[in-house]
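Peer 1: got a predicted structure here, sequence first:
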Amino acid sequence: MEIEGRTAVVTGAASGIGAALARALHERGARVLLADLAEAVTETAAQLGQPHWIGDASTAAGVDDLLAAASRELGDIDLYFANAGIAGAPRIGGEHDWDRILDVNLRAHIRAAERLVPRWQTRGEGYFVATASAAGLLTQIGQAGYSVTKHAALAFAEWLSVTYGDEGVGVSVLAPMGVNTKILWGEDPSSLTAEELAAQRAVSEAGTVLEPADVAKAVMAAVEAETFLILPHPEVLDMHRMKGSDYDRWIRGMRRYQAKLRGSGAAS
């Protein structure tokens, strides 16, 4: 899809990948509404001279309000970037942890698509970009909720593309490894537990930690080419192929890697 002259909504746009996506869209001539829970989205949007919305885009009511605001500010929505995400609780977590991470990392995508896809079917075009993670193709050491919801976000994007791709609905899914954002390093890196540090190192040491602007550039190229799977870290594809070629071997290797990371964390 040609980006210039289009209208777009980006969630999780106050900072990190979301802010970089909004900036890249703006630079390519799109009109963008930046959405986030954080008040900082006001400043980010002001820097770009674009409108913003503050609220929870993971709830049904929040998505309704966001899309209404976007329609007022931009008119018909051409592109939707379901980018907001959280890391979630360590290990399995509890009932409340699961409710929250499912809402933010998965149901937010479903709720937005539920409302946008019928509009795009009628128009014959529209584009949905889901931010997942390499954890959606591989897994995440330390955080069950993150791993499960990123797998699910990728699967939902696949389903959207298979089901509506012939009706003009474009879909891409972003699956990076380490990106220089708060979701990787945490709000206060000095306060990380050994468990949290192991989870962080599993990502940050697996490959290059990219800047959000580099990731956004890859996303723009994928949208323009209408490429489904966006892998800013190309080595993820090799890892995924290795996983699929011998699942038991891969799981044994991940157990060893996890033990190594936890041992290193304890030693440090």
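Peer 2: Sure thing, it's come through. Numbers count the residues shown, from 1 in each chain.
Peer 1: use CA for all of it now, contacts and neighbours both
Peer 2: Noted.
Peer 1: so after the helix or strand Val215 falls within, what's the next helix or strand?
Peer 2: Using DSSP states H and E, Val215 sits within helix 212-225. Proceeding N to C from helix 212-225, the next assigned helix or strand is strand 229-230, under DSSP H and E.
Peer 1: and the helix holding Val215, what does it pack against?
Peer 2: Judged by 3 or more Cα pairs under 8 Å, 6 or more residues apart in numbering; DSSP states H and E, the packing partners of helix 212-225 are helix 16-27, strand 169-174, strand 229-230.
Peer 1: can you state the direction angle for it and helix 16-27?
Peer 2: Counting by axes from the mean of the first three to the mean of the last three Cα atoms, to 10 degrees, helix 212-225 lies at 60 degrees to helix 16-27.
Peer 1: next up, a structure to set beside the first:
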Amino acid sequence: MDIIIYGIINSVTLALMALGFTLVYGVSRLPNFAHGALYVLTGFLAWFFINQFTVNYFLAGLGALLITGVVGALMYHLILVRVRGMAISEIIASYAIGLAILEGLRYGGLKGGTYVLRPFVDGSTSILGVPVDYQRILVVVLGALLVGMLWFFVNKTRLGLALKGMAQDERAALTLGIDSDRMAVVSMALGSVFAGLAALVLMPLGNIAVEAGYHVLIMAVAVCIVGGLGSWTGAVFAAFIIGFAQILTDVILGAHFQVVVALIAIIITLILRPSGLFGRQKELEERV
């Protein structure tokens, strides 16, 4: 039962890490390799507001998300729009921005152990004989809520339908008057906010550290490649595959092999099905 319960928790954790990345790529076909940096930035900003301005957790988180969303939008508007359509340049530019943010925070003194966000709820309980702390239960509940909110936004709101149309067929969306660059800015802002929401929920389980940014980026890329780049359903499905595989590896070999599982999943997917489990690219496109 502990494998099942903690497998679910780990899977929802990975889904939270990946939703923002796959949202941006699904709409604008832009691989946002600054995703992990935005994750760490949100956690640090929330800590800063709580400790320097003594505001409550909710207002600190809201302010951090607002700033992170603006940073994501400015990233596209000022830099990424100039290299859009050039895949390698997009990766290099977004990764360079993320690297600048993370190493800037490191240079400013951000180190694990010093910066900690307190859990939303203290204490623990037992589920089917397995001890689980309340914060991890909250991760599962909020993760399911965020996935549901994303589905509702994409399928039931005017802006969400515009984003969905852009993701399905950009040329057709352009003929209907949908502004591609505007949708890309919106997707970057929303993707950054989702990265920030993941940080606010997950960082109370550990420390706010620069290394978390690189870890989150690797996990997000692994989930999105296995599920199929741009597929939100695939990202959630892949999160459960990798999540349970990591828990089994933890039990058998040890926790330090969990990242190896994600990397092996990327390699196997690229060899057997380059477009991912839910990818829509054709075999010819995969091999060109």
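Peer 2: Everything's here; your move. Please read all numbers here as calculations on a predicted model, not as lab measurements.
Peer 1: TM-score for these two?
Peer 2: TM-score for the superposed chains, counting by TM-score structural alignment, normalised by the length of structure 1: 0.30, backed by 123 aligned residues with a Cα RMSD of 5.4 Å.
Peer 1: returning to what we had before: any idea which of the helices and strands packed on helix 212-225 of structure 1 is most buried?
Peer 2: Comparing those by mean neighbour count (mean count of other Cα atoms under 10 Å), strand 169-174 ranks first with a mean of 26.
Peer 1: about what we covered before: closest to His240 of structure 1 out of the helices and strands packed on helix 212-225 of structure 1?
Peer 2: With Cα to Cα as the criterion, His240 of structure 1 lies closest to strand 229-230 of these, at 12.5 Å.
Peer 1: tell me what that closest one is packed against?
Peer 2: Counting contacts by 3+ Cα pairs under 8 Å, 6+ apart, strand 229-230 of structure 1 is packed against strand 169-174, helix 212-225.
Peer 1: contacting residues for Ala112 of structure 1?
Peer 2: Val63, Ala82 (Cα atoms under 8 Å, 6 or more residues apart in numbering).
Peer 1: element containing Val10 of structure 1?
Peer 2: When elements are assigned from DSSP H and E, Val10 of structure 1 belongs to strand 7-11.
Peer 1: that should have said Gln246 of structure 2, apologies.
Peer 2: Per DSSP H and E: helix 232-252 holds Gln246 of structure 2.
Peer 1: now that helix: how far from the chain's centre is it?
Peer 2: 15 Å (Cα atoms, centre = their mean, to the nearest Å).
Peer 1: so what secondary structure elements neighbour it?
Peer 2: helix 2-28, helix 210-227, helix 258-272.
Peer 1: mean neighbour count added to those, as a markdown table?
Peer 2: Shown next, in a markdown table, are those (neighbours: other Cα atoms under 10 Å):
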| stretch | mean neighbour count |
| --- | --- |
| helix 2-28 | 24 |
| helix 210-227 | 24 |
| helix 258-272 | 16 |
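Peer 1: can I get those helices in JSON lines with distance to Ala73 of structure 2?
Peer 2: Converted to JSON lines, those look like this (distance: least, Cα to Cα, whole Å):
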{"stretch": "helix 2-28", "distance to Ala73 of structure 2": "11"}
{"stretch": "helix 210-227", "distance to Ala73 of structure 2": "19"}
{"stretch": "helix 258-272", "distance to Ala73 of structure 2": "29"}
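Peer 1: just give the number of residues close to Val193 of structure 2.
Peer 2: As a burial measure, Val193 of structure 2 scores 26 neighbours (other Cα atoms under 10 Å).
Peer 1: you'd agree it is in a strand?
Peer 2: No: assigned with DSSP: H, G, I helix; E, B strand; the rest coil, Val193 of structure 2 falls outside any strand and is helix.
Peer 1: dump the residue contacts of it.
Peer 2: So Val193 of structure 2 contacts Gly20, Leu65, Leu66, Thr68, Gly69 (Cα under 8 Å, 6+ apart).
Peer 1: tell me where the stretch 151-268 of structure 1 has helices.
Peer 2: Using DSSP state H, counting those that start in this stretch, the helices of the stretch 151-268 of structure 1 run over 182-185, 194-204, 212-225, 235-245, 247-267.
Peer 1: tell me what angle the fourth one forms with helix 247-267.
Peer 2: The reference is to helix 235-245 of structure 1. Using the same axes, to 10 degrees, helix 235-245 of structure 1 lies at 120 degrees relative to helix 247-267.
Peer 1: with the second one instead?
Peer 2: Orientation note: helix 194-204 of structure 1 sits at an angle of 120 degrees relative to helix 247-267 (the same axes, to 10 degrees).
Peer 1: what separation do you get for Gly234 of structure 2 and Thr22 of structure 2?
Peer 2: Using Cα to Cα, to the nearest Å, we find Gly234 of structure 2 at a distance of 9 Å from Thr22 of structure 2.
Peer 1: any common contacting residues for these two?
Peer 2: Here Gly234 of structure 2 and Thr22 have Cys224 as joint contacts, going by Cα under 8 Å, 6+ apart.
Peer 1: run a quick neighbour tally on Met183 of structure 2.
Peer 2: With other Cα under 10 Å as criterion, Met183 of structure 2 counts 21.
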